[in-house]
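Novice: Below are the sequence and a predicted model for it; my questions follow.
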Amino acid sequence: MHVDTAAIDRLIGSMNDDVSSGLYDGGVVLVARGGEVACHEPVGFSDRAAGRKSRTDDVFRIFSTTKAFTNLLVLKAFDRGLLSPTTKVAEIIPEFLGADRFRSGLKAHVNVQHLMTHRAGLSPTPWPVPPLQAGDLDRTIAAICEMDLVAAPGERMSYSPCLSHALLGELVRRTLGGGRSFTRTLHEELLDPLGMRDTEMGAPSAWADRLVPVVPKFPPGGFFSPADITDTAAAAYEGAELPWVGCVSTVADLFRFTEMLRRDGELDGVRIVSPAVLDLARRNHTGDLLNDRYARLTAEMHWDPWVANVGLGFMLRGPGLHQTFFGTTASPGTYGNYGAGSSQFFVDPVRDLTFVCLTAGVLGEADNTRRFQRLSDMALAAAV
């Protein structure tokens, strides 16, 4: 596999230009081809206000990229016959129907694939309980179970910041967990076997000197406010369990995770999930549905709406030319995940190229989409 080093230099230069312009403060980027790392570089600042330069071992709050780990645990439960995409949520979490049987409505129809594809009709709120209480998974699940649906299951694709993956985390705990906490299950079934020693659910106090501060770089008025971002960071304290946004990690650890995906579920002789279940997860399961989550953004930016292209947990590049986090030149089967204006990874199976980028300074939705589209295309240009 060849890599154009001049293209990598242009990628790093573009990120340095972004930092100089104040778009964001810095970050760490990794590009690999065929599993061989072409670059793993720090850029700019991890804490601009303190003058702290970025380092490759910086620990970032990865926000919704956490969902990728929860998704993999669900896929692992599929392999073991503990869950399936068609399992009804209420079969495992009977209280999901709510205490008032007259309000259960369509909740009995919600299944695992609805949760994984953001088609469950759940409320888009990021906080079913106050942020500093959300790390108590029992409390969060109890609150979600008493909430009504806002749409019929399966009909719409509307990104769920919290509820879908909180419920998926609870499904993992009650099946794959076998009596273990979600955090212990995450470690023993995924992080420890992959050697991801710099990833935790909740930010350890012992890592304070490596943790990148969360600094919103956008004004109020969008889907998320700056306060939502800082509240999310505060909620992911040491010991908190938030299967939707709670993890901290490094670029090197995320690369180990992506390598397992690129190698169809195995790394260093350890099999995490089967090729069969990954093949299922990497298909488009939302058809021609648009992502309602971006309706306001596309209208404000005068962008053409784009098909959601969501697999069982993975976000997909999909066909056609449209705004995309993963780059306009990525192959349609490119898949990955991203989180809150600052983090993303993808694997392009045609070019055998992996991109991982964690940044300091959380961008608004439009700036973030354009930024990662540009950087992704620049990384893909290195595949020659």
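Specialist: Nice, I can see it.

Novice: can we go C-alpha only for contacts and neighbour counts from here?
Specialist: OK.

Novice: A90 versus L380, what's the distance?
Specialist: Distance, L380 to A90, by CA to CA, to the nearest Å: 43 Å.

Novice: swap in N368?
Specialist: Separation of N368 from A90 (CA to CA) stands at 36 Å.

Novice: again, but for I8
Specialist: For I8, the distance to A90 (CA to CA) stands at 49 Å.

Novice: same deal with V251?
Specialist: 37 Å.

Novice: Likewise for P275?
Specialist: With distances taken as CA to CA, P275 is found 28 Å from A90.

Novice: Looking at these two, which is more packed in?
Specialist: A90 (18 against 15; other CA atoms under 10 Å).

Novice: Okay, and the more buried one sits in which element?
Specialist: Using DSSP states H and E, A90 falls within helix 89-92.

Novice: residues of that helix that come out buried?
Specialist: V89, A90 (16 or more other CA atoms under 10 Å).

Novice: And here is the other one:
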Amino acid sequence: MYKSKHGVYSPELVQGTAGELTDALSEGYGDIAVDWDTPDHLMLEKLTENVFQFSAAKSYQQLRDITLALRDGEGNLREPGDFMEAVDALGYKYNREWLQTEYYTAVASATAAARWVEYNREADLFPMLRYETVGDNRVRAEHRLLDGIVRHIKDVFWQTYYPPNGFRCRCEALQEPDSDAAETGLPVHLPQVPPMFKTNLAENGLLFPKNHPYYEGVPKDVLRRAMQYLPEDYAYRTRDGYEEHAMLQHEPEAEENRAIAEILAGNGEKDIKLLPRLHEKEIDLRKKYYGEEYVREHPAKCPDSFIGGEPAEFKESGKANMSKRVLDASRQADIVVIKTKEVLTEGYIDMFIKGQWDHDDRLNVKRIIIINDGKTHKYERPEIQKR
């Protein structure tokens, strides 16, 4: 646990909750082998991200409540024993009562998501879905009104009523085996479902609704940090010629870095990975993503990318500041990529690069790539070329 500008943050608490809910995701979705570019993998990617962000939001609220528990209802500082008793009560509520409900909800949501992928895959043959309850005396009256309704998979009905429709909801949407199945009518007054469940979670790649109370007041940085702990299989997304970490969607420089990576890939660079920015105190994660050697040499720095297994830093620069941008980038990586803001002649670029190798304050730089007018100009340090 450590303090950030947004308050106390606990990676251990996030990972503990996410571990439980990831188990629920696996139980509900099923143990199936999927290729990275299949609908199932894309769905699992989204659901896994949702698990970690939901877990981060939950841990934020729990730590906030623990902080508030330092004082009683009248604003007086609690005695240590009373405070610990309040903390224990919060722990039971968050990590036993609520987590159990969240586990079962995650199982139901994951099952529904797996079926949604399957139903859409077979929609040309079997386009009708039927809402079905468990049929016992525990079924909610609102859900009982939906029992037996048959609608086309593209019908707007499923945008609101595709299960689950509440915590611990056991309802299902089942594919009609008859390819000529007919739609049924709808009740004059369709039942209400809790506002946060008034959506098709599966279509949106969610296990938990976006407007769950846990998300209220949670800084974006807290949700961003949760993405650091994604399992390796779902941490990176394959783009057009490069990969990017899921956390990058929350980075302010994301669009600029994507544009540079796309140009590099289009001009022959291989094995490009856009990396997340990690806090200097998250040493284990930094070693995982940046490598032990990089962390040892740059304990507080974060490279934009790895190219061919080597750290690379991206910069955008005008003609007047190019040398300074190379220096800035050299402090974070041995490969420097500069995207120029104006069009330069090849002669000028060649002369500029020759001057860079003479500077003693950037001797670590092995390669410089200049992106000029959409084209790349690649240079390797002369002494490396001679080897």
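Specialist: Noted; the coordinates are in hand. Predicted, not measured: the structure shown is a model, and the values here were computed from it.

Novice: What does the superposition give as a TM-score?
Specialist: Remark: TM-score between the superposed chains equals 0.24 [TM-score structural alignment, normalised by the length of the first structure]; 163 aligned residues with a CA RMSD of 7.4 Å.

Novice: Tell me which other helices or strands the helix or strand containing E41 of the first structure touches.
Specialist: Counting by DSSP H and E, the element that carries E41 of the first structure is strand 36-47. Applying 3 or more CA pairs under 8 Å, 6 or more residues apart in numbering; DSSP states H and E, we find strand 36-47 of the first structure packed against helix 5-21, strand 26-33, strand 52-53, strand 353-360.

Novice: again, 10 Å this time
Specialist: Judged by 3 or more CA pairs under 10 Å, 6 or more residues apart in numbering; DSSP states H and E, strand 36-47 of the first structure is in contact with helix 5-21, strand 26-33, strand 52-53, helix 251-262, strand 353-360.

Novice: which one of the ones you listed lies closest to A299 of the first structure?
Specialist: helix 5-21 (25.7 Å; CA to CA).

Novice: Show me what counts as buried in that closest one.
Specialist: For helix 5-21 of the first structure, the neighbour count (16+ other CA under 10 Å) marks A7, I8, R10, L11, I12, S14, M15, N16, D18, V19 as buried.

Novice: next structured bit after the host helix or strand of T101 of the second structure?
Specialist: According to DSSP H and E, T101 of the second structure maps onto helix 98-121. Using DSSP H and E, the next helix or strand after helix 98-121 of the second structure towards the C-terminus is strand 128-132.

Novice: Pull out the buried residues from the helix or strand just after that following strand.
Specialist: The element immediately downstream of strand 128-132 of the second structure (helix or strand, assigned by DSSP H and E) is helix 141-144. Buried residues in helix 141-144 of the second structure, counted by 16+ other CA under 10 Å: H143, R144.

Novice: now do stretch 15-34 of the second structure
Specialist: Neighbour-count burial for stretch 15-34 of the second structure [16+ other CA under 10 Å]: Q15, T17, A18, E20, L21, T22, A24, L25, S26, E27, G28, Y29.

Novice: For those, give me a markdown table that also has secondary structure and distance to E262 of the second structure.
Specialist: Formatted as a markdown table, those follow (DSSP: H, G, I helix; E, B strand; the rest coil; distance: CA to CA, whole Å):
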| residue | secondary structure | distance to E262 of the second structure |
| --- | --- | --- |
| Q15 | helix | 33 |
| T17 | helix | 36 |
| A18 | helix | 33 |
| E20 | helix | 37 |
| L21 | helix | 35 |
| T22 | helix | 32 |
| A24 | helix | 37 |
| L25 | helix | 33 |
| S26 | helix | 34 |
| E27 | helix | 37 |
| G28 | helix | 37 |
| Y29 | helix | 34 |
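
Novice: So which other helices or strands are in contact with whichever strand or helix holds Y379 of the second structure?
Specialist: Y379 of the second structure is part of strand 375-380 when elements are defined by DSSP H and E. For strand 375-380 of the second structure, the packing partners by 3+ CA pairs under 10 Å, 6+ apart come out as helix 254-266, strand 335-340, helix 346-356, strand 367-372.

Novice: what angle sits between the last one and strand 375-380?
Specialist: By that I understand strand 367-372 of the second structure. Between the axes of strand 367-372 of the second structure and strand 375-380, defined by axes from the mean of the first three to the mean of the last three CA atoms, to 10 degrees, the angle is 160 degrees.
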